[in-house]
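Enquirer: Just a sequence and a predicted model for now, questions to come.
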Amino acid sequence: MRIVENDAVQATAWQVDAAAVFAVGWDAEGPMFTWPQSGRILPDGGALIGEFSEGTIYRIAPDGSVAATWGRKGEGPGEYQAFDAILLHGDSILVSDGRLRRITWLSSEGELLSTRSKAGGFLHRVSAITDDGRLLLVPGGGYSAVDEIRQEWVFETQPILSSYPEGSRVDTLAVLPYLRRWYGSRAAPPGAIRVAGAAGGYPGGFAWARADRPEVRWFDASGELTQIARWNEEAEPFTAEFRSRFLDFFAESAESAGRDEASVAAQRMELEENLDRHDGPLPYWDSFFVDRAGNTWTRRYGLPLNPAGEWRIVTRDGELLGWIDLPGVVAILDASDDHVLVALLGELDVSAVALFPIDKGG
């Protein structure tokens, strides 16, 4: 196992070009996205986007035009309820649907090749296809791929699983700690400020981090710990000013959604009591993403539904890079060697998907 200690942020941080290759969703002539749930950059420079509300996959051409649409909302062959992952494997496309607990294989042109059901509950999601063709499943919304759901998986641990697409056997690669966000009993409501662990896969294995410490861990595809990267960083304190901004943002969002004054006041009081239970500083991040090369992206902790625009990258070699600005980005959908595909939220909460070039400074 390799341990990398970063004393300071490297000066040669990556940069994301401010000019997008394309942006889809804000043009009145194009599709209107409600929730672009998953996406994948294509070798030709275009992208696949899974739109949750329609159950449709959009194939976007390199110029940003819609080249094709596949699927619709439903439960039949070629229909979808959710898009936990859209992955490329050789000349085929894998679509993981956690609500239907099903894997769908498509040709590169969108032709339906096969579907396969996955048993179990809603505990895991497909995150990557390993180099030897296994599905790598990490905790998150989706399916567990096992018949038995263990209670401790929900509250205490995070198993990382693997399974071949055509088989029913499931292997546990690692069991990692889950940072409980419940206050008191398991029946209590979750904390408004979420402190948890998260994992993401890539073809060579998976990476895992926990939001209460400046550290990332990498594992190979067999579940062996191969590297730990650490750095010096003080956590941001949970201040009265942040608490006030949190409450004000909630009230403004609730009012803009049309809730009545009494309802907003009651929910605000409940939220105040929840925030009073939080003990300690803010988490180091609120979103964790692993790209195809195994580099990790973590977003600075911000207000719910109003995320901070700064992302920190730790490379697969354990090198800590500086903050990268991605304003308005609510989620990273995919990142290749030279591009990043993101979901954006604009005025009136209108969603879009954009592809940006990455400059890695040589």
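Expert: On my side now, so go ahead. Residues are numbered from 1 along each chain as shown.

Enquirer: switch to C-alpha atoms for all contacts and neighbour counts from now on
Expert: OK.

Enquirer: What residues does residue 315 make contact with?
Expert: 294-296, 321 (CA atoms under 8 Å, 6 or more residues apart in numbering).

Enquirer: same thing but at 6 Å, please
Expert: residue 295 (CA atoms under 6 Å, 6 or more residues apart in numbering).

Enquirer: which element is the nearest residue to residue 85 once chain neighbours are set aside on?
Expert: Once flanking residues are discounted, residue 85 sits nearest to residue 96: 5.1 Å by CA to CA, 6 or more residues apart in numbering. Element membership for residue 96 (DSSP states H and E) is strand 92-97.

Enquirer: What of residue 274?
Expert: helix 261-276.

Enquirer: Skip ahead from that helix and say which helix or strand is next.
Expert: strand 287-290.

Enquirer: ok, now which ones touch the residue nearest to residue 85?
Expert: So residue 96 contacts 83-85, 103 (CA under 6 Å, 6+ apart).

Enquirer: In three-state terms, how would residue 153 be classified?
Expert: helix (DSSP: H, G, I helix; E, B strand; the rest coil).

Enquirer: burial count for it?
Expert: 16 (other CA atoms under 10 Å).

Enquirer: Ok, residue 349 next?
Expert: 10.

Enquirer: Run through the helices of the stretch 201-350 of the chain in chain order.
Expert: Ranges of helices in the stretch 201-350 of the chain, per DSSP state H, counting those that start in this stretch, are 240-256, 261-276.

Enquirer: Now render those as JSON lines, adding mean neighbour count.
Expert: Formatted as JSON lines, the helices of the stretch 201-350 of the chain follow (neighbours: other CA atoms under 10 Å):
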{"stretch": "helix 240-256", "mean neighbour count": "14"}
{"stretch": "helix 261-276", "mean neighbour count": "13"}
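
Enquirer: Next, work out how far apart residue 201 and residue 164 are.
Expert: 15 Å (CA to CA, to the nearest Å).

Enquirer: Please identify which of those two sits among more neighbours.
Expert: Taking other CA under 10 Å, residue 201 and residue 164 do not tie; residue 201 has more neighbours (29 against 16).

Enquirer: OK, contacts around the more buried one?
Expert: 127-128.

Enquirer: ok, it to residue 112 distance?
Expert: From residue 201 to residue 112 the distance is 25 Å (CA to CA).

Enquirer: Next: residue 190.
Expert: 40 Å.

Enquirer: Likewise for residue 6?
Expert: The value you get for residue 6 to residue 112, if CA to CA is used, is 47 Å.

Enquirer: just the contacts of residue 96 now: which is nearest residue 338?
Expert: Closest approach between those and residue 338, by CA to CA: residue 85, at 20.5 Å.

Enquirer: ranges for the strands of the stretch 1-150 of the chain?
Expert: Counting by DSSP state E, counting those that start in this stretch, the stretch 1-150 of the chain has these strands, from start to end: 2-6, 15-16, 22-24, 36-41, 47-51, 56-60, 66-70, 85-89, 92-97, 102-107, 112-117, 124-129, 135-139.

Enquirer: here comes the other one, which I'd like you to weigh against the first:
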Amino acid sequence: MNRPSTFLVLPFGLFGVFLLAGCGDGVPGTSGTVAVSDSAGIEIVSNPAEGQWDEGQGWRVREVFRLGGVGGPEETLFERPGDMVPDGEGGVFVVEAGEMALRRYGPDGTFLGRMGRAGEGPGEFGSLNSAVALGDTLLALDVRNRRISRFLKSGELLDTRPLELDTSTQGFPMRLIPLADGRLLMPSPQGCAMPPPEDPRAAGRLNVTLPPSPDDHALPVEGPVTRWVDHATHAIYGERICSVRPSLAGHGLALAVRTDGIAAVAPGPDYEIHIFRVPDGAESWSGGALDAFPPPERIIRRAVERPPVTSDDRRDYRESRRPADLTDPMSREVWEAIEAALDTTRVPDRYPAIQELVWDDRGHLWVQRRGAWGEPDGPWDVFGPEGRYLGEVALPEELSVRLIHEGRIWGMVTGEFDVQELVSLEIEGH
């Protein structure tokens, strides 16, 4: 989230407790009527604003522990935390890109060890961009060294495989998404390059690796299998510079993929989610077409009102983009490029409905609603496996959710002075 906001701690005893307006997956309540229809073989699930759970039967979310802050042991301080991966014993591995290491924490927050360090040798990282679990192993992406390292969860390095990656066409992947058949999806975010392209909306790209072969040491990368324009950013171009900056109210790519290949994507600014299956072959995606994903099997909709973009929002956003020192020639060029982009880019009348999508390990889809400029993003909506809206989650405002697994929510909270804290929440009555 690129907007300033605050984190409110609710005074519920020793730990913060938050309420979910709903209950477990029992008998649906009578709060709203879900309409399910069929259109050309696509199931359309139209949800009302109200959830299916009755009032007063909500899940309770309890803070189990919080690590970080200012001072303390090195293993409790976070500089650039990234992915979180379940360790199979109730704890997590946390990518700490600042340290170039995977840290392991137990269910109670106890530090259990680390694997990896900065370098180019076996088990070392030039950049630690992402990590995922695949079976009983951990895969760690190192874009700088263009390779993927495979570890046992006990910490032993199994092997390191080079990536056959063409960055000129496939970009620089910043995330791994594992599939049960051994393939890896690798999104590459939108970037910019000089000289400016004909279409300044330089698109993000989604690539896929083939399953590893015992006879082939390298991992071939196919793609891009699809591309998308990240409307949540501007590609800024000047005579000597190019940069990607956050936009005011554009929608970005919200994509969540389960290991069984069931994927959810929010293709536009409305509250609409497409559920599709990841194709077996790269050629079955979209042919690399812009903003194209495989045909959905299900479309989930919900009746919500998107926040309006006000004139104050537009003014405050423009002012927030202004460099502090305009006496520097480079800063002036950056500001002139930003102003040119702002003056020529249409700002939507309303903010997009959806900020983020996350699957949990029970097949629920968690959807975070987008907030207005200067406000925190909204609560999380929970949908059952059949696409029915169940209820609403209220989590700490600054919590960036990284993992929902075995009744726990794991994420990072960014506090004052950008101090990072690891937070684990337990879902009670789940």
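Expert: Thanks, I have the structure now. Just so it is clear, the model here is predicted, and its values are computed rather than measured.

Enquirer: In TSV: the contacts of residue 96 of structure 1, plus distance to residue 66 of structure 1.
Expert: Output for the contacts of residue 96 of structure 1, formatted as TSV (distance: CA to CA, whole Å):
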residue	distance to residue 66 of structure 1
83	19
84	21
85	20
103	24
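
Enquirer: Which residue would you name as the spatial centre of structure 2?
Expert: Nearest residue to the geometric centre of structure 2 (CA atoms, centre = their mean): residue 356, 6.1 Å.

Enquirer: thinking it is in contact with residue 256, fair?
Expert: No - the pair residue 356 of structure 2 / residue 256 is not scored as a contact, 8.6 Å apart, by CA atoms under 6 Å.

Enquirer: what about the strands in the stretch 151-300 of structure 2?
Expert: Counting by DSSP E, counting those that start in this stretch, the strands of the stretch 151-300 of structure 2 are 157-164, 177-178, 184-188, 204-209, 219-228, 233-237, 242-246, 254-257, 262-266, 272-277, 298-302.

Enquirer: how about the ones you listed in TSV, adding distance to residue 121 of structure 2?
Expert: Output for the strands of the stretch 151-300 of structure 2, formatted as TSV (distance: least, CA to CA, whole Å):
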stretch	distance to residue 121 of structure 2
strand 157-164	10
strand 177-178	25
strand 184-188	23
strand 204-209	23
strand 219-228	18
strand 233-237	36
strand 242-246	32
strand 254-257	32
strand 262-266	35
strand 272-277	38
strand 298-302	46
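
Enquirer: now for the ones you listed, which one comes closest to residue 409 of structure 2?
Expert: strand 254-257 (16.0 Å).

Enquirer: In structure 1, what stretch matches that closest one?
Expert: Strand 254-257 of structure 2 corresponds to residues 198-201 in structure 1, going by TM-score structural alignment.

Enquirer: For burial, what's the neighbour tally of residue 208 of structure 1?
Expert: 22.

Enquirer: quick revisit: of all the strands of the stretch 1-150 of structure 1, which one comes closest to residue 228 of structure 1?
Expert: Here strand 2-6 is closest among the strands of the stretch 1-150 of structure 1 (CA to CA), at 4.8 Å.

Enquirer: How about residue 145 of structure 2: what's its closest non-neighbour residue?
Expert: That would be residue 126: by CA to CA, 6+ apart, it lies 5.7 Å from residue 145 of structure 2.

Enquirer: from what I can see that neighbour touches residue 144, true?
Expert: Yes - using CA under 6 Å, residue 126 of structure 2 is in contact with residue 144, at 5.3 Å.

Enquirer: Those two: which is more packed in?
Expert: For residue 126 of structure 2 versus residue 144, the count of surrounding residues by other CA under 10 Å is larger for residue 126: 19 against 13.

Enquirer: who are the neighbours in contact with that one?
Expert: 118-119, 144-145.

Enquirer: PyMOL command for the buried members of those?
Expert: Only the buried entries of the contacts of residue 126 of structure 2 go into this PyMOL selection, using 16 or more other CA atoms under 10 Å:
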select buried, resi 118+145
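
Enquirer: what would the contacts of residue 126 of structure 2 look like in a markdown table with distance to residue 251 of structure 2?
Expert: As requested, these are exported to a markdown table (distance: CA to CA, whole Å):
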| residue | distance to residue 251 of structure 2 |
| --- | --- |
| 118 | 35 |
| 119 | 37 |
| 144 | 29 |
| 145 | 32 |
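
Enquirer: I'd like to know which of the contacts of residue 126 of structure 2 is nearest to residue 344 of structure 2.
Expert: Among those, and counting by CA to CA, the member closest to residue 344 of structure 2 is residue 144, at 35.2 Å.

Enquirer: That closest one and residue 169 of structure 2, how far apart?
Expert: 16 Å.

Enquirer: likewise residue 219 of structure 2?
Expert: Distance from residue 219 of structure 2 to residue 169 of structure 2, by CA to CA: 17 Å.

Enquirer: okay, these two: which has more neighbours?
Expert: It is residue 219, of residue 219 of structure 2 and residue 169, that has more neighbours when counted by other CA under 10 Å, with 21 against 10.

Enquirer: ok so, going back, wait, which of the strands of the stretch 1-150 of structure 1 is closest to residue 234 of structure 1?
Expert: Comparing those by CA to CA, strand 2-6 comes nearest, at 13.7 Å.

Enquirer: which outside residues touch that closest one?
Expert: 227-231, 318.

Enquirer: what two of those are the furthest from one another?
Expert: Farthest pair in the contacts of strand 2-6 of structure 1, by CA to CA: 227 and 231, 13.6 Å.

Enquirer: Pull the number of nearby residues for the corresponding residue of structure 1 for residue 210 of structure 2.
Expert: Under the alignment (TM-score structural alignment), residue 210 of structure 2 pairs with residue 163 of structure 1. Residues near residue 163 of structure 1, counting by other CA under 10 Å, number 19.

Enquirer: Now do the same contact list for residue 163 of structure 1.
Expert: 134-135, 170.

Enquirer: let's see 10 Å
Expert: 126, 129, 133-137, 145, 169-172 (CA atoms under 10 Å, 6 or more residues apart in numbering).

Enquirer: Same question for residue 153 of structure 1.
Expert: Neighbours of residue 153 of structure 1 in contact, by CA under 10 Å, 6+ apart: 123, 139, 159, 175-178.

Enquirer: Please produce JSON lines containing the residues you listed, extended by distance to residue 24 of structure 1.
Expert: Formatted as JSON lines, the contacts of residue 153 of structure 1 follow (distance: CA to CA, whole Å):
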{"residue": "123", "distance to residue 24 of structure 1": "31"}
{"residue": "139", "distance to residue 24 of structure 1": "30"}
{"residue": "159", "distance to residue 24 of structure 1": "36"}
{"residue": "175", "distance to residue 24 of structure 1": "39"}
{"residue": "176", "distance to residue 24 of structure 1": "38"}
{"residue": "177", "distance to residue 24 of structure 1": "38"}
{"residue": "178", "distance to residue 24 of structure 1": "36"}
